[in-house]
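1. Dropping the sequence and predicted coords here.
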Amino acid sequence: MKVFQSLQFKLIIGIVAVLVPLVAYHLYTNFYAIHVVREKVASSNNDLVDLFMQSKVDQVLEDTNKYLLTRAAGDPDVLSLNLYSESDGEYQMRKARIINRLRDDLVLYSTINTFFVYSRGGQDLTVTDGNYKDFGELADWLDKSSVNDNAGWTVLHNGRGYGLFTAVHASPDVMLGAWIDVKSLLVPFRQLNLGGGGEAMVLGANGEPLSSSSLTDAGLDDLRPQLDLLDDSYVILDQPEGKKLAVGTKSELSDIRIVVLVPERSLLQRLTFFLRAAWIIPIFAVLVLGLYILLLRRVLFMPLSDLMRGMRRIIQGDLNFRLAEDKTSELSFLSSTYNHMADQIKQLRIGIYEQELRVKQAELKHLQVQINPHFYLNSLHIIYSLATLKLYGNVQKMALYLADYFKFTIRTNRSHVTLNEEMKHIRNYLEIQKLRYPDMLEFEIDIPAPWGEAFIPALSIQPFVENAIVHGMRMEGESFFVRMVAEALPDDPERFVVVIADNGEGFPAEQLSKLASGSYMEEADGSHIGIWNVIHRLRLYFGDKAAAHFTNGDPQGAIVRLTLPFNLGTDGGGNEHV
């Protein structure tokens, strides 16, 4: 039986067909909810980043530009600074007043790290806060810039790190400017609730990091091609500590971009139940499916399997297998019905078997009766021949042998005799034949123990001896010799062989072929009733355990080998004597 055609397979497939869509729908709704939450949180954070960029960064940059332009255009010290050389005391005094006013105004711009004044003629850079030696790169840039290079905020790396600066020309040789460390730009973003592990970072125009970050090089490589997506959407980055959601926006007044990284676990911390349920429910469904299959197996599949096994046992002929009573009412009815059916079949089979035995016994009796008249007719022919030859002494011996023979025949109304008893009967028969053919017949009987005690159907061997004399004995030439011997069967200790061999004409080739093929049994007629009768009775009595094999001897003669079971059972009939 194919697996996919079984009831068990169909029931399990049916259950799976119901559970899988439900679990899939549950997973879809959970992950869809997670996706919606991620979208909303990302959109909210993106809006906050835009707001902070506009109000906290770009507004400061714009206000600083306005302040520097106003100061450069309205401060007389700035406008006249280029009129003096750096070694002049007036230059130093004017520069000191400019720096003091810038330092006083610095408190109004908390994001600005320092203001500076640069005199290109003497390459003199003065800062309001910090060590001017840290701004060597800034001085080089200012020295090489032209009047048109002060159009906005520029990213520059100095001795301490990256920063933004802008400079306005008060005159071709004097510039006022401001410097902002990029780390200062991130201070407002700390007010955002980014959760544990969240952070903000500054990226340059090409996506290069301008501030420190926990983002790996691989994460940066994944982020750079998707920077444009951050203006309207978000990007998910895989990091060793977990997934991070990246949102950000670009400054309108500079080439920097603020990117905020929020751990996904903090975004979904309020969806803990849904996250757990997304995995617990499928596992629970698998457990329920397994328990349900175990329950079905115990309640339905095992009883059905026992019922099928019992039916197979009945088909194989075993009627003793019974099903245990089941607690389920439907299956209990099936098991009780099966047991009742098996009992009825067993009783019916016993009755049929007993009827077959009676038929076989009747057939054996009928076949055995067929043997006796056959020999009687032959015996009468012998007596007639002896009387014709006036051998009255032989007639007397013949009468004695016939008396013993008739005693055996009367006694063998029972179904079987021992091999020794059968051989004694054959000896009487051969002595009768020797009286008929003096000096022309010799015989030898060799039945060693324990084969002589084996039981066989009565008159099972005598017809073969009789057939040998009738068809194999020649009236001229050497004496006709018949030998009967019992031998062990080497490969089967439970059976033995009785050999009847002679030195006569042997079997004709056509007859031998029929005997070997078994067709002789189908074509048996009255002239060959002896052989047919014996073979048929042996099959009825012993079944497949008995066999007859016919061959011709070398150089002449016929050989019959009867394979018989070594049966030491009771005789099965009466023990009456005459």
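-> Here it is on my side, so go on.
2. contacts, neighbours, all on C-alpha from now
-> Will do.
3. In stretch 333-346, which residues are buried?
-> Across stretch 333-346, burial judged by 16 or more other Cα atoms under 10 Å covers L334, S335, S336, Y338, N339, A342, D343, K346.
4. So which of these sit within helices?
-> Among these, the members found in helices (DSSP state H) are L334, S335, S336, Y338, N339, A342, D343, K346.
5. could I get those as JSON lines with distance to R313?
-> Formatted as JSON lines, those follow (distance: Cα to Cα, whole Å):
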{"residue": "L334", "distance to R313": "16"}
{"residue": "S335", "distance to R313": "15"}
{"residue": "S336", "distance to R313": "16"}
{"residue": "Y338", "distance to R313": "12"}
{"residue": "N339", "distance to R313": "12"}
{"residue": "A342", "distance to R313": "10"}
{"residue": "D343", "distance to R313": "13"}
{"residue": "K346", "distance to R313": "12"}
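6. Could you work out the most separated pair of those residues?
-> Greatest spacing in those, by Cα to Cα: L334 and K346 (18.1 Å).
7. roughly how far apart are R561 and A509?
-> Going from R561 to A509 by Cα to Cα, to the nearest Å gives 18 Å.
8. swap in D140?
-> Noted for D140: a distance of 129 Å to A509, by Cα to Cα.
9. now F9
-> F9 sits 63 Å away from A509, going by Cα to Cα.
10. cool, and F52?
-> The gap separating F52 from A509 is 119 Å, by Cα to Cα.
11. So for these two, which residue has more residues nearby?
-> Between F52 and A509, F52 has the larger neighbour count (other Cα atoms under 10 Å), namely 20 against 11.
12. just checking, next helix/strand downstream of the one helix or strand E330 maps to?
-> Taking DSSP states H and E as the criterion, E330 maps to helix 329-388. Later in the chain than helix 329-388, the nearest helix or strand by DSSP H and E is helix 392-411.
13. Could you give the number of residues near H366?
-> 11.
14. got it, and Q396?
-> 12.
15. ok, now the one 5 residues further on?
-> As a burial measure, the neighbour count of Y401 was computed by other Cα under 10 Å and equals 19.
16. give me every residue that touches it.
-> Contact partners of Y401, counting by Cα atoms under 8 Å, 6 or more residues apart in numbering, are N428, Y429, E431, I432.
17. Which single one of these is nearest to S385?
-> Checking the contacts of Y401 one by one against S385 (Cα to Cα), the nearest turns out to be I432, at 11.9 Å.
18. can you tell me the helix or strand for the closest one?
-> Going by DSSP H and E, I432 is part of helix 419-436.
19. got another, please set it beside the one above:
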Amino acid sequence: MPDFLKSLTIYPKLVLSFLLVIVPIYISSLMMNRSGQDIVQTQISDSMASRVHFYTVSLETELARLTRLKWEYLNDDDLLSLANTPERLDDFERTQAILSIKNKLYLLKSSSPFVENVTLYIPALNRSINANNFDYQITEGELEAITDSERMRSALFGIQGRLLMSGAYPDSVYADRAPVLAMEIELSRAEIVRTLSSMSEGGQGGVAWIDASGRWQVSTNTDSELLELLADGLGSYEGNEWPQRGQLQMVSGGVAYFTAHEYSPALGATLAVFTPAKTVMQPLSEHRNWIGIVSVIALLLVIVFSYWIHQLIHKPIKRLIGSFRKVEKGDLGVRVYHVNRDEFHYVYNQFNAMLGQIQSLIHEVYEQRIRSQQSELKQLQSQINPHFFYNSFFILQGLVQMREHDLADKMFHHLGSYFQFITRSGAENVTLASEMKHARAYVEIQKIRFSDTVLVELEDVPIAWESVMVPRLIVQPLIENAYQYGLENKQADGLLTLRFREVEGNRLMIEVDDNGEELGDSRLEEMRKAIAAADRAMETTGLLNVHRRLQLKFGEDCGLQVSRSELGGFQARLTIRREEGEE
């Protein structure tokens, strides 16, 4: 048996065994449904692609026939005779010729259901001949459109919602001269839409015929969002870059569609048919319903079985484990009770009795340890209080002897603040803000002593840490050490910095750096070893004193660390901790 199974508790093992029976059945059903869905989707897609190809070829064939007829008419002898030499005909002959041309145009219109109207413009007569209207006169803008060389290169083009084919004689694309004949064939949008509608099955979905340049389109569906998605899906291609054939999947208005399309180079347009996905997948709906029913039944069985096991076995075990975890966190007052008179009732009673005995023993040991720590704290702190007292009065004596009365006055002021902090309270702990205020008073005293030879940079205490309680006199000894052993002999450009840095574990680092030049690597290593063995020393002073008191207050992962500063001198780094909820 794998190791991870051995580590599982009884409850997940029982549930896992039940799932090993249900899950394979469920997965096989899903795979069968997926396989059937893929087969049906492939068949439908092939059918849609086949229909699109058939209608694309049909449209190409019909429009190619109309193009041939257009050029046959433009090269007709009677038309050319009327267009080139209208002055040779009298009014009667001219009228007869126009009527004959109108009949020919009507025959062209009647030859295809896709033709809505045919118009011939004869510049020599300055008039238009229309298959549907004898008095129709083509507008100047429409004439410019149908004789535009770019439009005549296209099989089809659109103007004001109309779908047109045009031609001129001579062909203005290749001959730089005014045409003597211009023909316009207007296609019937209604007939095209009716023809395209037969492509969509059951009246659902739709068909769209879209120009490659995006200048016209014919569709059986008025959903503008769906048509925009289709145009975006096909992209904006020109010539051979347009995708010849393909399939797309789109979502419009919360409805998914399958789309098959084919591009016609001859027409410069794409024919696309789109069908709702729910229609395509309808044959599998009943099978999916059964899959859903089986899934619900299996889920209910798993839930009922899991709940039964949970109530009888897992819940009592979980309650006991939760109690053990509370004990691990130090809560020895937790108690558990079991109503049923079974094995868990006995285990719970023994657990409660065991905690009562442990609580009694811990109380005795804890009280003894606290008394011992308080005694050690008082002893350690008493060693610091006289230390700065001696140094301060030596400095003051020197100022008086040199008759520096103003500096002596400042010295008295800062000394007063300093010793007020020392003597005003016998409390072992103060806020970090108070400790830093005391350290600043000490720095002001040292500034008087060192004048301008040492620059001091002290950061402000982070607001969230101002009220955190710390042992008294933990920062000032670090600054005193920097002055005494690093900056004492600096003649100029001395630098002392104090910075704060928050780290993970809800801790704060206080870093004191100097650029002194007297600290050697051997001395630094000796200090590291002394700090590491500070808990075993019988007497501790200076930095070791600070380190030991911090560990007694905050634990073994806090205290003092020493290293080479980036400034080149000595760095002392204090680490303190803020308890949860302490602000």
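-> All right, it came through fine. Bear in mind the structure is a predicted one, so any value in this text is a computation, not a measurement.
20. care to give me the TM-score?
-> In this superposition the chains share a TM-score of 0.47, using TM-score structural alignment, normalised by the length of structure 1; 312 aligned residues with a Cα RMSD of 3.8 Å.
21. quick revisit: any chance of the contacts of Y401 of structure 1 in a markdown table, plus neighbour count and distance to F480 of structure 1?
-> A markdown table is the format used below for those (neighbours: other Cα atoms under 10 Å; distance: Cα to Cα, whole Å):
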| residue | neighbour count | distance to F480 of structure 1 |
| --- | --- | --- |
| N428 | 18 | 17 |
| Y429 | 21 | 15 |
| E431 | 18 | 14 |
| I432 | 23 | 15 |
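22. a markdown table for the residues you listed, including distance to L441 of structure 1?
-> Shown next, in a markdown table, are the contacts of Y401 of structure 1 (distance: Cα to Cα, whole Å):
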| residue | distance to L441 of structure 1 |
| --- | --- |
| N428 | 14 |
| Y429 | 12 |
| E431 | 9 |
| I432 | 11 |
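23. ok, of the residues you listed, which one's closest to E199 of structure 1?
-> Checking the contacts of Y401 of structure 1 against E199 of structure 1 with Cα to Cα, the nearest one is Y429 at 123.1 Å.
24. My guess is that closest one contacts Y405. True?
-> Yes - the pair Y429 of structure 1 / Y405 is scored as a contact, 7.4 Å apart, by Cα atoms under 8 Å.
25. quick one: common contacting residues for these two?
-> With Cα under 8 Å, 6+ apart, Y429 of structure 1 and Y405 have no common neighbours.
26. right, and the helix or strand after whichever helix or strand V40 of structure 2 is part of?
-> Counting by DSSP H and E, the element that carries V40 of structure 2 is helix 10-74. Counting by DSSP H and E, the next helix or strand C-terminal to helix 10-74 of structure 2 is helix 77-84.
27. For the helix or strand just after that next one, enumerate the helices and strands it packs against.
-> Using DSSP H and E, the helix or strand that follows helix 77-84 of structure 2 towards the C-terminus is helix 91-110. Where contact means 3 or more Cα pairs under 8 Å, 6 or more residues apart in numbering; DSSP states H and E, helix 91-110 of structure 2 is packed against helix 77-84, strand 115-122, strand 127-130.
28. ok so, going back, how distant is the helix holding V40 of structure 2 from the center of its chain?
-> Its chain's average C-alpha position is 33 Å from that of helix 10-74 of structure 2, according to Cα atoms, centre = their mean, to the nearest Å.
29. Strands along the stretch 201-350 of structure 1, start to end?
-> In the stretch 201-350 of structure 1, the strands defined using DSSP state E, counting those that start in this stretch lie at 235-239, 242-250, 257-263.
30. Out of these, which is closest to K144 of structure 1?
-> strand 257-263 (26.6 Å).
31. and the closest one, what other elements does it pack with?
-> Using 3+ Cα pairs under 8 Å, 6+ apart: strand 257-263 of structure 1 touches strand 199-203, strand 242-250.
32. Would you mind listing the buried residues in the longest one?
-> Right, strand 242-250 of structure 1. Neighbour-count burial for strand 242-250 of structure 1, counted by 16+ other Cα under 10 Å, picks out K244, L245, A246, V247, G248, T249, K250.
33. so the fourth one touches L237, yeah?
-> No - contact between V247 of structure 1 and L237 fails when scored by Cα under 8 Å: they sit 10.9 Å apart.
34. that older thread, same for the helix holding E330 of structure 1, what does it pack against?
-> Of the remaining helices and strands, those touching helix 329-388 of structure 1 by 3+ Cα pairs under 8 Å, 6+ apart are helix 302-315, helix 392-411, helix 419-436, helix 529-542.
35. CSV for the ones you listed, including distance to A170 of structure 1?
-> Output for these, formatted as CSV (distance: least, Cα to Cα, whole Å):
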stretch, distance to A170 of structure 1
helix 302-315, 99
helix 392-411, 155
helix 419-436, 146
helix 529-542, 134
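36. for the helices and strands packed on helix 91-110 of structure 2, which one sits closest to F421 of structure 2?
-> Nearest to F421 of structure 2, of all those, is strand 115-122, at 105.4 Å by Cα to Cα.
37. Let me have the helices and strands packed on strand 257-263 of structure 1 in JSON lines, extended by distance to P282 of structure 1.
-> Listed next are these as JSON lines, based on distance: least, Cα to Cα, whole Å:
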{"stretch": "strand 199-203", "distance to P282 of structure 1": "35"}
{"stretch": "strand 242-250", "distance to P282 of structure 1": "23"}
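38. now for those strands, which one comes closest to A72 of structure 1?
-> With Cα to Cα as the criterion, A72 of structure 1 lies closest to strand 242-250 of these, at 28.6 Å.
39. Direction-wise, compare the closest one with strand 199-203 and give the angle.
-> Using axes from the mean of the first three to the mean of the last three Cα atoms, to 10 degrees, the direction of strand 242-250 of structure 1 lies 50 degrees away from that of strand 199-203.
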